[in-house]
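> Following is a predicted model, sequence given first.
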Amino acid sequence: MSQNLHRTRRRAHVLFASIPAHGHINPGLGLVAELVERGHRVSYATTDEFTAQITDSGAEPVRYDSLLPGTSGAQRSEWPDDELTAQRLFLDETDLVLPQLERALADDRPDVIVYDVAAFAGLVLAEKWRIPRIQLSPTYVFSPGIEQVLGMTQDTAGKREVRARYDRYFAAQGVGLAFQDIAVPQRAIVTIPRGFQYFGDQVEDSFEFVGPMLSERAFQGGWSPPDDRPVLVISLGSAYNDRRDFYRRCLEAFGGMDRHVVLSVGRGIDPAELGEAPENFEIHQWIPQLKVLSHADAFLTHAGMGGVMEGLHQGVPLIAAPQAAEQFANADRIEQLSLGVQVDSGTVSPDELRDALSKVTKDPDIRGNVDRMQQEIRESGGLTRAADRVESLLEG
């Protein structure tokens, strides 16, 4: 679609609703910026912890209080790693957030709502106010066989209780939603390439696989390598990253090598706790990951989908060290597609870490597959296709 056509569409009010977590907010920031660039007014429901990122993208923050981990009102310090606990937590969050959004937006209703796969308040609000909606999924979407891959096939009393609780909540809100609408939305923008989705050729056309929609993220700052040595990036993400023993094994494995290593240990660890760093290491609590990956030739990652997509977007082969939840399915997919290798962070030895690095940086099959996946990402449409899809909802 040409820029002229973009300009002829009416200026709309678009609401983004997400949960306060980097892996859910970051994948959509580029889309926010693109819609703002096209002349739309974008509001973004968020917490104090993410207002800087939201403002930098050009959106107007709509602040709410949350009970999720990492926020000032958190009811637990860590994200749950089992399905039922997570689903209960997200419903409690919905119950808390929805009335806040209703009050904040009562006199400024959006024309379209873009809601994260876990931001059920956005889904319910759209249904209540009869506003067009589209889900933004930073991970796998429903496809035949996906439940087997994710280990979610067995029906239990706990699952039935959770489904019933959601259905009661939806009924109490006076909306015609059911638990199934969470997993199978009317329509969705998916920020992974179809080739990375399990059974991607069987996913319905209402799911638009646009690939990662990455922006410059100027608010994160820059980074440049100190010399011309190859760069290894190590990060276990923003959750499930309290792994001091693993980081020490990385220091032993890669210390003294003829390469530069950037290690991100998370906000909860003081780098000094790991002891004296080898000369070729720099250790931080947080890094501008996308910028650092643009200089890397290997990425040792927890295999969170956001990090995986950032690495593949930059054409970087992966060493997956999954920690929790869907990260194990992501790591398996990385190996299936020969985009890298998988290690067990709990037991992997320094020698095995060095072997993994040698494998991903020297294997021509891995290199070729990473290049092909990077090309598929480039051809998936990205920001332009995603923004066109959101704008198409304004035409009805």
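Looks like it arrived, so ask away. Because the structure is a prediction, the values reported are computed rather than measured.
> switch to C-alpha atoms for all contacts and neighbour counts from now on
OK.
> Am I right that Ile366 is in contact with Pro317?
Yes - look at Ile366 against Pro317 with Cα atoms under 8 Å: they come within range, at 7.1 Å.
> which one of these two has more residues nearby?
Neighbours were counted for Ile366 and for Pro317 using other Cα atoms under 10 Å; Pro317 has more, 30 against 22.
> residues touching that one, list them.
297-299, 311, 339-340, 360-361, 366-367, 370 (Cα atoms under 8 Å, 6 or more residues apart in numbering).
> out of those residues, which is most surrounded?
Ranked by neighbours (other Cα under 10 Å), the contacts of Pro317 are led by Gly340, which has 30 neighbours.
> and that one, how far is that from Ile377?
Using Cα to Cα, to the nearest Å, Gly340 is found at 17 Å from Ile377.
> what ranges do the strands span in the chain?
13-17, 41-46, 60-63, 112-116, 133-137, 188-190, 207-209, 231-235, 260-264, 281-284, 298-301, 318-320, 340-342 (DSSP state E).
> okay, now the one to match up with it:
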Amino acid sequence: MPIRSHLVPVVVPVALALRRAGHEVAIATGSAVAEEISRLGVPVLVLPRALAPEEVGRRPELMAGTGFSPEQFRQWRPEVTGPLSVPLFNGLMTAEFAGDLLDAAKTWRPDVIVRETNEYGGYLAAEVLGLPLAVLDIAPLISRLVPDLTERLNRLREDLGLPAIEEATHASGLLTAGLLPEPWYPEDQRTPGHRYYRVPATTDEQPLDPAIVDFPADRPFVLAGFGSNAHSLLATGSELMRSTVDALGSLPVRAVAVLGSEQAVAAWTGPRPANVHLASFVPQRSLLGACDLFLTHAGFSGVREALSAGVPMVAVPLFAEQPENAARVHGLGLGVHIDPAGLTADVLAAGLERVLDEPSCRSAARAFQRRILGLPALTAFTDALESLV
């Protein structure tokens, strides 16, 4: 899908590893991310109807019948209504993606197709072309939120003249690259084709802001970040970030709260406690290694990065499969899950204190980190892909 957070952390590094191994590789996606992907060194097959979330509004028919409208974004206050319910499977967009990919394959002929978890057009195209399929599992729990996925896929398969399938796990193909150790996966999510890998740290992150570097080392250090998409979805009147800064300011910690943009930092009219630094952006993966606690929306990439650093979490899920991720964090003892509905600074501060004061969360996160360190690097996925051809 043409979403940066779906592509850059995992899909691009795998593509680059395959290119280094001598293979011909292209990423098929929409024009919204094509320039950046090309700049990172991977050729792009631009699919004309593959739209980024911010582009979907140009075609209202894509949302027809889903019960969802862009107006929901502008009214969304998670502290009032809880996580935002968004469509997690769109049959029309999937069919169009498959059609565009089949058109591209007439001249760029692949031997294997690798899809990311959220994108099923690649699965359909692989079936039509009779090609082996693999999956980069960037959102392991998301399919649990589409209970009728098998029926939806079968309707699309019928339109393409393909026979019906019995289970949606058929779309996992022959090989699935899990990006956390097996215990993260509930048993019903594990398939015979699952292999588990460690995502190596990047080497090109920017240095830390000196204001963060110079924080005194007299208190626990907390990073609060709600991802790259949440800030653009919040209603103007949402109190989520104000409550976050208030909660951090009330605790004996040093903290960084990421607001998502330079404009948001400049326009901030909320509290400015002396122990909290407001940032537009931080090199999250690097900074987590210096943290005692991560306050997160429980996006899978953030959860994976925190566990790779052995950092426990307070998870406040905001949309998509984040409630499932937050519940998994809580269930595995890696932190606590706080429902955003009814969230106040006091509620959030109590959750942060609980994790900071409870050694078991830190111990569980460290133990999970050791499991991650025992996995092969994701670059080894190239060898497994070669075996499919």
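Here it is on my side, so go on. In this text, all values refer to a predicted model and were calculated from it rather than measured experimentally.
> check contacts around the closest residue to Arg244 of the first structure other than its chain neighbours.
Nearest residue to Arg244 of the first structure in three dimensions, chain neighbours excluded: Leu274, at 7.0 Å (Cα to Cα, 6 or more residues apart in numbering). Residues near Leu274 of the first structure by Cα under 8 Å, 6+ apart: 244, 247-248.
> what does Val265 of the second structure give?
259, 278-280.
> Kindly report the same for Ala183 of the first structure.
Contacts of Ala183 of the first structure (Cα under 8 Å, 6+ apart): 141-142.
> again, 10 Å this time
Going by Cα atoms under 10 Å, 6 or more residues apart in numbering, Ala183 of the first structure touches 117-118, 141-143.
> Is it possible to mark the buried ones in the residues you listed?
Neighbour counting over the contacts of Ala183 of the first structure (16 or more other Cα atoms under 10 Å) leaves 117-118, 141-143 as the buried ones.
> Closest to Phe50 of the first structure out of the residues you listed?
Ala118 (16.5 Å; Cα to Cα).
> Please enumerate the helices of the stretch 251-389 of the second structure.
262-267, 284-288, 300-308, 322-331, 345-357, 359-373, 381-386 (DSSP state H, counting those that start in this stretch).
> As CSV, those with distance to Ala17 of the second structure would be great.
Formatted as CSV, the helices of the stretch 251-389 of the second structure follow (distance: least, Cα to Cα, whole Å):
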stretch, distance to Ala17 of the second structure
helix 262-267, 34
helix 284-288, 20
helix 300-308, 20
helix 322-331, 28
helix 345-357, 38
helix 359-373, 19
helix 381-386, 7
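> So which of those is nearest Gly161 of the second structure?
helix 381-386 (27.3 Å).
> Pro364 of the first structure -> the second structure?
The equivalent of Pro364 of the first structure in the second structure is Pro359 (alignment by TM-score structural alignment).
> what about that match, how many neighbours?
Neighbour count for Pro359 of the second structure, taken as other Cα under 10 Å: 11.
> And Leu15 of the first structure, by the same measure?
Neighbours of Leu15 of the first structure (other Cα under 10 Å): 27.
> Contacts only, for it.
32, 41-45, 59-62, 105, 109-115, 122, 126, 133.
> that older thread, list residues touching both of Ile366 and Pro317 of the first structure?
338-341, 359-360.
> pull the longest helix from the first structure.
Ranked by residue count, the top helix of the first structure under DSSP state H comes out as helix 83-105.
> Please identify the buried residues of it?
87, 89-91, 93-94, 96-98, 100-102.
> relative orientation of it and strand 41-46 in degrees?
Helix 83-105 of the first structure runs at 130 degrees relative to strand 41-46, counting by axes from the mean of the first three to the mean of the last three Cα atoms, to 10 degrees.
> Who are the packing partners of helix 83-105 of the first structure?
strand 41-46, strand 60-63, helix 120-129, helix 157-172 (3 or more Cα pairs under 10 Å, 6 or more residues apart in numbering; DSSP states H and E).
> mind redoing it with 7 Å?
helix 120-129 (3 or more Cα pairs under 7 Å, 6 or more residues apart in numbering; DSSP states H and E).
> Could you list the residues in contact with the helix it packs on?
Residues from elsewhere that reach helix 120-129 of the first structure (Cα atoms under 7 Å, 6 or more residues apart in numbering): 17, 94, 97-98, 113, 115, 132-133, 175.
> quick one: Leu175 of the second structure and Val135 touch, right?
Yes - with contact defined as Cα atoms under 7 Å, Leu175 of the second structure and Val135 form a contacting pair (6.3 Å).
> So between the two, which is more surrounded?
Higher neighbour count among Leu175 of the second structure and Val135: Val135, with 24 against 21, using other Cα under 10 Å.
> which one is the more buried one nearest to, not counting chain neighbours?
Thr176 is the one closest to Val135 of the second structure (Cα to Cα, 6+ apart), at 4.6 Å.
> Check whether the one you found really touches Ala134, as I assumed.
Yes - the pair Thr176 of the second structure and Ala134 passes the contact test of Cα under 7 Å, sitting 5.7 Å apart.
> can you list the contacts of Ala183 of the first structure in CSV and add distance to Met257 of the first structure?
Formatted as CSV, the contacts of Ala183 of the first structure follow (distance: Cα to Cα, whole Å):
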residue, distance to Met257 of the first structure
Val117, 41
Ala118, 42
Val141, 40
Phe142, 43
Ser143, 43
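> closest to Phe328 of the first structure among those?
Val141 (16.0 Å).
> residues in contact with the aligned partner of Asp332 of the first structure in the second structure?
Residue pairing (TM-score structural alignment): Asp332 of the first structure is matched to Ala327 of the second structure. Contact analysis of Ala327 of the second structure by Cα under 7 Å, 6+ apart lists His337.
> So Ala327 of the second structure versus Leu334 of the second structure, what's the distance?
From Ala327 of the second structure to Leu334 of the second structure the distance is 10 Å (Cα to Cα).
> Name the residues contacting each of those two.
Joint contacts of Ala327 of the second structure and Leu334 (Cα under 7 Å, 6+ apart) do not exist.
> Quick one: map Leu179 of the second structure onto the first structure.
By TM-score structural alignment, Leu179 of the second structure lines up with Thr191.
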